[in-house]
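In: pasting a predicted model and its sequence here:
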Amino acid sequence: MTTDFALFLSEQMLMTALIIAAPVLTVALVVGLLISIFQVMTQIQEMTLTFVPKIIAIVGVLFLFGHWMLSTLTGYASELIRSIPSLL
């Protein structure tokens, strides 16, 4: 295995992880921002107020995008496993 191929595998792994995590992180960011704006407007500084809506939103995203996320991850893993003979 060459250094270039190792860098290619690392880049591919990081891009796959970023693509898989993007929907969950984006929804958590947007919901957190909306709740923070709501807290500033109403001056309610309850710490637990942020957690429940975020958890509900993240579970919803996982239900919506879970199949796609899993198929992307299994596609990457199967491609990586298929490339093992060329590494030896």
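Out: Now that the structure is in, tell me what you want to look at. Numbering: from 1, shown residues only.
In: all contacts plus neighbour counts: C-alpha atoms, from now on.
Out: Noted.
In: find the nearest non-adjacent residue to Met1, please.
Out: Leu87 (5.6 Å; C-alpha to C-alpha, 6 or more residues apart in numbering).
In: pull the number of nearby residues for that neighbour.
Out: Residues near Leu87, counting by other C-alpha atoms under 10 Å, number 9.
In: let's bring in a second model and compare:
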Amino acid sequence: MTPEFVIGFAKQSIELALTLSLPMLGVGLVVGIFVSMIQAATQIQEMTLTFVPKIVSMFLALLIAFPWIMDKMIDFTRSVFMNLPTYIK
């Protein structure tokens, strides 16, 4: 294995991890901004008010995006196992 291969494989793995986390992080960001705007407008500064909606919305985003996430993970794992003989050389 060459250093270029290892760097490319690590880059591909990191990109996949970031891509898979994007739906949950995006939903958490949008819900967090929305709740913060409501808190600023109503002057309610309760910490649990920001935490609970974000957790629930991120869980729902995970449930909705789960088939897509599993498809991406299975494709990547299949690619790794199919190319394993070439990686060993």
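Out: Happy to help now that I have it. As the structure is a computational prediction, the values presented were derived from the model and not from experiment.
In: what's the spacing between the residue nearest to Met1 of the first structure and Phe5 of the first structure?
Out: 9 Å (C-alpha to C-alpha, to the nearest Å).
In: where does the spatially most central residue of the first structure sit, in terms of helix or strand?
Out: Residue closest to the average C-alpha location in the first structure (C-alpha atoms, centre = their mean): Ala21, at 0.9 Å. Using DSSP states H and E, Ala21 of the first structure sits in helix 3-42.
In: again, but for Phe59 of the second structure
Out: Counting by DSSP H and E, Phe59 of the second structure is part of helix 47-82.
In: stretch 28-40 of the first structure vs the second structure, average distance?
Out: Here stretch 28-40 of the first structure, set against the second structure after superposition, deviates by a mean of 0.6 Å using mean C-alpha distance after the TM-score superposition for the first structure.
In: swap in stretch 55-66 of the first structure?
Out: Relative to the second structure, stretch 55-66 of the first structure is 1.0 Å off (mean C-alpha distance after the TM-score superposition for the first structure).
In: okay, buried residues for that stretch please.
Out: Judged by neighbour count (16 or more other C-alpha atoms under 10 Å), stretch 55-66 of the first structure contains these buried residues: 57-58, 61.
In: can you lay out the residues you listed as CSV showing distance to Met15 of the first structure?
Out: Below are these laid out as CSV (distance: C-alpha to C-alpha, whole Å):
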residue, distance to Met15 of the first structure
Ala57, 24
Ile58, 21
Val61, 20
